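Undergrad: Below is the sequence, then the predicted model.
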Amino acid sequence: MASGSSGPESSRSFFSYYGRNAQRLEMVVAPEELEFFAQQELVTVVPNFSLDGSASLPCIGGNFGPFQPNMPTDVPLWMATMLHNRKKCRIQPPGWMNAEHLQGVYDEEKRSSTSFQPLPFYYLEVAQSLFRENPTDTFGAEGFGKIRDLLEAIRKVRYHKIESGLRKVENADTIKLNNLAAAECNLIRLLFKGSLDHFYELTKNDKAWKEASLASVSLSEPF
């Protein structure tokens, strides 16, 4: 079971899908960019302050609030972490980050070798951000360790199914991978990008060869 500490070990990026050679991969979208995109995901906070009575806070992404002590409200992840760091709120764990729910997801992932359970598109990035912000305060020491271990187990099962599914691409006209998350799509993009680039080069060479063949035939014909 993972430790419930909130130090560097708890905030390390254990959600890496890219292995030890991540720095050498030319990824279209970097893991840090995915985490940036995930900052717009809504989470629930319980403020301990008031903001001009019933006024909302206007932002580019919309109006958020009102902020009243002990009154839950939904805000973007970036705002939640900012308020939490200033000790202005308590972050409520998202419903899908419940240990019992994640255990059910893990069991279903293991039961089916051809399908993926529905999870938020940025579930890995949201979890990574919340785990970085004093996770024992949000999840409790014991709850944090259990949830962290379950998410890592789910990640590994899904990664294995992705690998197994991609090995069968050569024998199928289409490949169906529903309910993939952002990091998982990013992983597949690496393979498909290289494969499509290679296919394009082969197609281009084949077209040039056919044109050269037609030109050779036309020149050999008598006038």
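TA: Happy to help now that I have it.
Undergrad: can we go C-alpha only for contacts and neighbour counts from here?
TA: Will do.
Undergrad: What's the first helix or strand after the top strand by length along the chain?
TA: What stands out as the longest strand in the chain, according to DSSP state E, is strand 42-47. Scanning forward in sequence from strand 42-47 by DSSP states H and E, the next helix or strand is strand 57-59.
Undergrad: coming back round to it: summarise which helices and strands the longest strand of the chain is packed against.
TA: strand 73-76, helix 77-85, strand 89-92 (3 or more Cα pairs under 8 Å, 6 or more residues apart in numbering; DSSP states H and E).
Undergrad: Presented hereafter is structure B, for comparison with structure A:
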Amino acid sequence: MALPLPAGLTPAETAFLCENEPITVIPRQRMQSIELLSGPTPQLNPPRPTTLPLWLALLLHRQNRATLVPPPWLTPAGLETILAAELASPEFCDMLPFHWVEIAQALVSGGCLGGEEAVVGRLVRGVREVRGGKVRGFVVAGEGGVRGVGTVGAWEVGEVRGVVAGVGGGLARLGGGGGAEGRREEEEEDEDEEGGIEMGEGF
């Protein structure tokens, strides 16, 4: 019998969806345009900054053919500003992209931050902990949905999925679910809660 697939996206699937996010590079050598399914890439002319998909930027960085330029929010100064804003307000800071955790993880693990990987990793963990507490608090408290949901990242949605399933299942049982059916639903929800997204190494 086939094993049931976990609800939601796996960490690998979430990271894959992030690979087309635009990122700026400074080419170290000329390179002609490449025809991709999504369209042609820009021609690379050093030292003119160029925007490329994240996967291609990381590849060129590993080949020492381009220097990857971190986005302004993924610098120590940018993350300190974001962390201060997150701590100062119950709302979500709108300075981060939807795939901010995945982008940060890719650039830190790829050594793309000019020696500041350790500092950036520590700040990313701090921002992630503050925002994660907000998401879980709003859901459990029944705030009528997560306020500022448009600024919640993809990874954060995956992390809170188990909490949402647990709350929904608890409300269903309070509404009259019981007996064998209720126990079966409870077991399924417990399995879902174990399938939340976890961060990779460095976070």
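TA: Arrived safely. Fair warning: this is a prediction, and the values are worked out from it, not measured in the lab.
Undergrad: before we move on, the earlier item: which of the helices and strands packed on strand 42-47 of structure 1 sits most buried?
TA: Counting by mean count of other Cα atoms under 10 Å, strand 89-92 has the highest mean neighbour count of these, with a mean of 21.
Undergrad: Just the residues contacting the helix or strand just after it, thanks.
TA: Sequence-wise, the next helix or strand downstream of strand 89-92 of structure 1 (DSSP H and E) is helix 99-111. With contact meaning Cα atoms under 8 Å, 6 or more residues apart in numbering, helix 99-111 of structure 1 is reached by 96, 115-117, 143, 146-147, 150-151, 153-154, 157-158.
Undergrad: which among those residues end up buried?
TA: For the contacts of helix 99-111 of structure 1, a burial check counting by 16 or more other Cα atoms under 10 Å picks out 115-117, 143, 146-147, 150-151, 153-154, 157-158.
Undergrad: residues of the helix ranked longest in structure 1 that come out buried?
TA: Longest helix in structure 1 by number of residues, with DSSP state H as the criterion: helix 182-220. Applying a neighbour-count criterion of 16+ other Cα under 10 Å, one finds 182-184, 186-187, 190 buried in helix 182-220 of structure 1.
Undergrad: And stretch 127-141 of structure 1, by the same measure?
TA: Under 16+ other Cα under 10 Å, the buried positions of stretch 127-141 of structure 1 are 127-136, 138-139, 141.
Undergrad: Find the nearest non-adjacent residue to Val169 of structure 1, please.
TA: Ile175 (6.4 Å; Cα to Cα, 6 or more residues apart in numbering).
Undergrad: Surely that neighbour is in a helix?
TA: No - counting by DSSP: H, G, I helix; E, B strand; the rest coil, Ile175 of structure 1 is not found in a helix; it is coil.
Undergrad: what does it align to in structure 2?
TA: Using TM-score structural alignment, the partner of Ile175 of structure 1 in structure 2 is Gly145.
Undergrad: quick one: what's aligned to Pro49 of structure 2 in structure 1?
TA: Using TM-score structural alignment, Pro49 of structure 2 pairs with Pro72 in structure 1.
Undergrad: who's in contact with that match?
TA: 44-47.
Undergrad: Let me know how buried the match of Ile175 of structure 1 is, in neighbour terms.
TA: For Gly145 of structure 2, the count of nearby residues is 12 (other Cα atoms under 10 Å).
Undergrad: Quick check, it in contact with Arg136.
TA: No - counting by Cα atoms under 8 Å, Gly145 of structure 2 stays clear of Arg136, with 10.9 Å between them.
Undergrad: distance of the most far-flung residue of structure 2 relative to its centre from Ile26 of structure 2?
TA: Within structure 2, the residue lying farthest from the chain centre (Cα atoms, centre = their mean) is Gly179, at 38.9 Å. The gap separating Gly179 of structure 2 from Ile26 of structure 2 is 63 Å, by Cα to Cα, to the nearest Å.
Undergrad: Equivalent analysis for Asp192 of structure 2, please.
TA: On the measure of Cα to Cα, Asp192 of structure 2 and Ile26 of structure 2 end up 43 Å apart.
Undergrad: again with Leu83 of structure 2
TA: Taken as Cα to Cα, the span from Leu83 of structure 2 to Ile26 of structure 2 is 28 Å.
Undergrad: just Ile103 of structure 2 next, same as before
TA: Taking Cα to Cα, one finds Ile103 of structure 2 at 18 Å from Ile26 of structure 2.
Undergrad: again, but for Gly137 of structure 2
TA: Note on Gly137 of structure 2: its distance to Ile26 of structure 2, by Cα to Cα, is 42 Å.
Undergrad: more crowded one of these two?
TA: When Gly137 of structure 2 and Ile26 are compared for neighbours, Ile26 comes out ahead with 20 against 14, by other Cα under 10 Å.
Undergrad: Just give me the match in structure 1 for that one.
TA: Aligned by TM-score structural alignment, Ile26 of structure 2 pairs with Val46 of structure 1.
Undergrad: dump the residue contacts of its match.
TA: Counting by Cα under 8 Å, 6+ apart, Val46 of structure 1 has contacts 69-73, 89-92.
Undergrad: need those residues in a markdown table with distance to Ser10 of structure 1, can you?
TA: Shown next, in a markdown table, are these (distance: Cα to Cα, whole Å):
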| residue | distance to Ser10 of structure 1 |
| --- | --- |
| Pro69 | 29 |
| Asn70 | 28 |
| Met71 | 29 |
| Pro72 | 27 |
| Thr73 | 27 |
| Cys89 | 21 |
| Arg90 | 19 |
| Ile91 | 17 |
| Gln92 | 18 |
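Undergrad: And those, which is closest to Gln39 of structure 1?
TA: Using Cα to Cα, Ile91 comes nearest to Gln39 of structure 1 of the contacts of Val46 of structure 1, at 14.1 Å.
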